Structure formats: structure tokens, C-alpha cells
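**Student:** no sequence on this one, just coordinates:
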């Protein structure tokens, strides 16, 4: 027995026992209606006990046996379930009859009728509970599989995004790096201070590429700052031939974007 229904264990036992008692009492009244003579309180009490025998047999079987036979073949599974339910029902019924031996001596036909009803009820209720538990287990398994598929898809998307980012980094690194080194080399003699500024800007750009890989996404403001540094180095190469105008609304600067997403457009 567990608390999968969200109720405390004692309350579950109490509710199950109440339902068993009601079903047992109803069965006893139904059987007694076809028996000559007046129905006495002992008959109802015994029927209540029989109802709990059937009910708790099903409950214990669904908790202890059902989960352990799902992997077996259908024929073996059915045989074990029938054996378990019948054994529990017969053992419980025998205990009740042992406690009330006069019940057997007073009315043997009614005793046999109750035994048969208990066996049939155990099989019917047990089968219904097993089918329900089996369907519930299959549904839970399907939901787990769906969640696993979603997780795999999310991981694949993340890997694809990282691969795309690595590709963008690879596009930036080789040609831009060597062109910038050539620019710095030519500026060392003409304008050493300018060469140092370009070198510092280049170092900042590469720091940003590593940051984008680790903290992707970044804000649009950070991405635009990177583009501005990129263009500053390009201006050092092309001078006044390079002109850029950018207009961005202030609220948009806080929008998250993939790192290095704008560089291929420049």
C-alpha cells in the first residue's frame, strides 16, 4: 500500500475498510434475502468480514504482486494473479469461518454461497484493479518517454546552438585576426598609440567571444558593443572609407540574443 492517492496511509486503510464493509454487508443482505428465516446480526457481521477479506486481498495483491508480474508473459501473469487472489480469498474466508464455526453448522448452503461469492468477487475486483493499475502504469511510462524525448530535443537544440556559435567564432578568428595583426604592424611605426588601442580592442573582442560561449545568450547591448569594437578595428584598416550608422531603441538593448549573431551581418 502506498500514498500515491495523496492521502495519509491510515486514512487510506480506513476508507478502504469502510468500502469493503459496505460491500460485504450488501452481499450478506442479498444472500440472506433468499434464505428462509430472519436475518440476524451475526450474518451481517460475518458478511462484513468477508467483504474485508476480498477487499484487502485485492489491495495487497495490487500493491505487492501486480507490480512484480508486469514483465511476465500474459498467460503466466494471469495464472499468478488468479492464484494470488484465490489464495488470499480462501485463506481469509477460512479465518472468518474459524472464528465463527456455528455459521457453518447453522446454514451450510449459505456458507457455500458466501464462499463462491467471495471467490468470484475477488477475481472480478482484482481484475478491474489490475487493469486500472496496468493502464495507469502505461500512461506514466508514456509520459516519462515524452519527457525524455523533450529533454533530448532540448539538448540537441543546445548542442546545435553551441555548434553554430563555434562556427561563428571560427569565422571571426582566422582572417580577422591576421588582418588585424597586419594593421597593428603597420601602425607601430606611424602611430604607436593607435596601434596599442587597436591591440586592446582586439583583446576585448576575443574576451567577448569566450564570454558569449559560456553565458550565451547575451544582451543586445553587449552584442552591439562587440560590433562597435569590431568596426573600430575595421576603421583602423579602411579609415574614412568605412562609415556606419546604427539606430536602436533603448528598451531593445535589454533583449537577450545569441552571442556573435550580428557579426556575420557586418
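**Tutor:** Arrived safely. No experiment lies behind these values; they were computed from the predicted model shown.
**Student:** Going by C-alpha atoms from here, please, whenever you check contacts or count neighbours.
**Tutor:** OK.
**Student:** Contacts made by stretch 190-199 with the rest, please.
**Tutor:** Defining contact as CA atoms under 8 Å, 6 or more residues apart in numbering, one finds that stretch 190-199 is touched by 183, 184, 185, 187, 188, 232, 233, 236.
**Student:** go again using 7 Å as the cut-off
**Tutor:** The contact list for stretch 190-199 (CA atoms under 7 Å, 6 or more residues apart in numbering) reads 184, 187, 188, 233.
**Student:** mind listing the strands for the stretch 101-250 of the chain?
**Tutor:** According to DSSP state E, counting those that start in this stretch, the stretch 101-250 of the chain carries its strands in the segments 218-219.
**Student:** how about the helices in it?
**Tutor:** Secondary structure of the stretch 101-250 of the chain by DSSP state H, counting those that start in this stretch: the helices cover 101-106, 108-190, 192-215, 220-238.
**Student:** now the angle between helix 220-238 and the longest one, please.
**Tutor:** For helix 108-190 against helix 220-238, the angle by axes from the mean of the first three to the mean of the last three CA atoms, to 10 degrees is 30 degrees.
**Student:** The structure to be compared is supplied as follows:
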């Protein structure tokens, strides 16, 4: 199983880039001192890469941006770890697929390259992008993503505000609708939280853990699972059992 650190978001309100998450990042990276950053979900890739590099530099870590050129495969091959940033998931997937990098990234992570993702970068760790919140500003060749975990993920999961007079669709409504057409679990990660996956190699057993703290005031916990045929249920801490529920045929 790949080594994964998947954040719902990279910025909490009133704080800087990954300021809520450095402890998890540094524990994940260990002795590694350089990260390859994938900026393809953003619009201004050089500016995005500089922003991330500046943030990581404060922790003594170097960042190398993944180029959208033929050199990208060699950069991935020499990476110590990879971090796929947030932005628009459709733009990220479109770029990775059209540059023939989706399979290369999947293979590299499967071979042991530690993978960090935030928002869109967390979305693509799932089998498809179909539970993203993003607008389809571009049309990728396929909705298929990395499939590093066997369930779908919905970063930025937002609970309905019971005091609001808004009567439109909620996030729960949309994910319930997804399950009407698909039989695969969806993990909703609230703002401020992350999923850490480790082990699953050799004698190391697979372990998955929800960390961080939800920042939404009315949130009952860090994460929620949507499963076909049962009401949504809260999860926290050890969530290794989610890996026992792969996609089921309807």
C-alpha cells in the first residue's frame, strides 16, 4: 500500500499555508528534505510553486516544481516525495492525463514514493474525480484518477447549517445522489483534517488514521462516511476498515 498523507485543505482560516498541518507533514517526510510539487490544479503554476516553496523553506525543506514537459518523468523518478496541491480537480486531471503523467505518478507511488495531497491532490488519490466539489472548467479525457485508495474522497466536506434559511442542495444531498448511481464508499474530510495511510508492505500491516481537527463550528467530528444502503456515519481515528469495502457492482 502506498504511503499517503491526504489533507482536506492546505489553509485554515486566519493561518498560513499548511500551518495547521506541519507536524503531520514533518512526521510523514522523516529524513527527506526535498518534495516535488505538482502545481497543475492551479492557474499560475510558477506563482503557485513559489508560494509552496516559500512555505516549505520555513521548515528547512526544498521544493522542486514538476514541469509540464517531457522532463516530468525524470523528475518523478528522482523524487524523495511528491505533493499534489489543490485548485481545480478537472484541470489537474486533464493536465496529468494529457501529459501521460497519471500512470507514471501512480506507478511511482505504488513503487514507494510517498504521496501528499491537498484538496484536488487528495481528490485524485481516489479511483475517480466524481466526488469533487469543483466546476468542470475543462474536460479531461477520463474521470479516472490514481486509485491509491479503494473509496472516493470528498475534501472540504461541509455540514449544513441548521440555522441557515438556505433551502438548496447540501453536500450530503449531492453525495447521497452519487450513491444512487454508484456503490462505493465516500469519505468526507472536513476542513482541518487529513487521512494518513501507512503500511501494507511486507510485515507491516495496513493502517489508516484520520487526524487533525475540524474547524467548522457545528462539525460533529473530523470525517463522515457515505455508504450505499445505510445512513451517513461519523468516523475518527482508525479507519483501516474502509479498505475492506471496494467498489461493488450495482
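**Tutor:** Structure received. Everything quoted here is computed from the prediction, not taken from an experiment.
**Student:** tm score of chain vs chain?
**Tutor:** With the length set by TM-score structural alignment, normalised by the length of structure 2, the two chains reach a TM-score of 0.21; 83 aligned residues with a CA RMSD of 5.6 Å.
**Student:** want to throw the helices of the stretch 101-250 of structure 1 into TSV with mean neighbour count?
**Tutor:** Converted to TSV, these look like this (neighbours: other CA atoms under 10 Å):
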stretch	mean neighbour count
helix 101-106	12
helix 108-190	15
helix 192-215	16
helix 220-238	18
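**Student:** mind checking which of these is nearest residue 51 of structure 1?
**Tutor:** helix 108-190 (7.6 Å; CA to CA).
**Student:** Which residue comes closest to residue 89 of structure 1 once chain neighbours are left out?
**Tutor:** Leaving aside its sequence neighbours, residue 89 of structure 1 sits nearest to residue 54 (CA to CA, 6 or more residues apart in numbering; 5.7 Å).
**Student:** which other residues reach the strand or helix carrying that neighbour?
**Tutor:** Following DSSP states H and E, one finds residue 54 of structure 1 within helix 41-60. Residues outside helix 41-60 of structure 1 that contact it (CA under 7 Å, 6+ apart): 1, 17, 20-21, 23-25, 27-29, 85, 88-89, 92-93, 96, 118, 121-122, 126.
**Student:** And stretch 80-90 of structure 1, by the same measure?
**Tutor:** Identification of contacts with stretch 80-90 of structure 1 by CA under 7 Å, 6+ apart yields 53, 54, 57, 58, 61, 118, 119, 122, 123, 126.
**Student:** May I see those residues organised as CSV, with distance to residue 179 of structure 1 added?
**Tutor:** Shown next, in CSV, are the contacts of stretch 80-90 of structure 1 (distance: CA to CA, whole Å):
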residue, distance to residue 179 of structure 1
53, 88
54, 86
57, 82
58, 80
61, 77
118, 91
119, 89
122, 85
123, 83
126, 79
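**Student:** how about those, which pair is most distant?
**Tutor:** Greatest spatial distance among the contacts of stretch 80-90 of structure 1 (CA to CA): 61 and 118, at 15.2 Å.
**Student:** related to what we said a few turns ago, what is the nearest of the contacts of stretch 190-199 of structure 1 to residue 152 of structure 1?
**Tutor:** Closest approach between the contacts of stretch 190-199 of structure 1 and residue 152 of structure 1, by CA to CA: residue 233, at 41.1 Å.
**Student:** So which elements touch the longest helix along structure 2?
**Tutor:** Ranked by residue count and defined by DSSP state H, the top helix of structure 2 is helix 45-57. Applying 3 or more CA pairs under 7 Å, 6 or more residues apart in numbering; DSSP states H and E, one finds that helix 45-57 of structure 2 contacts strand 62-65.
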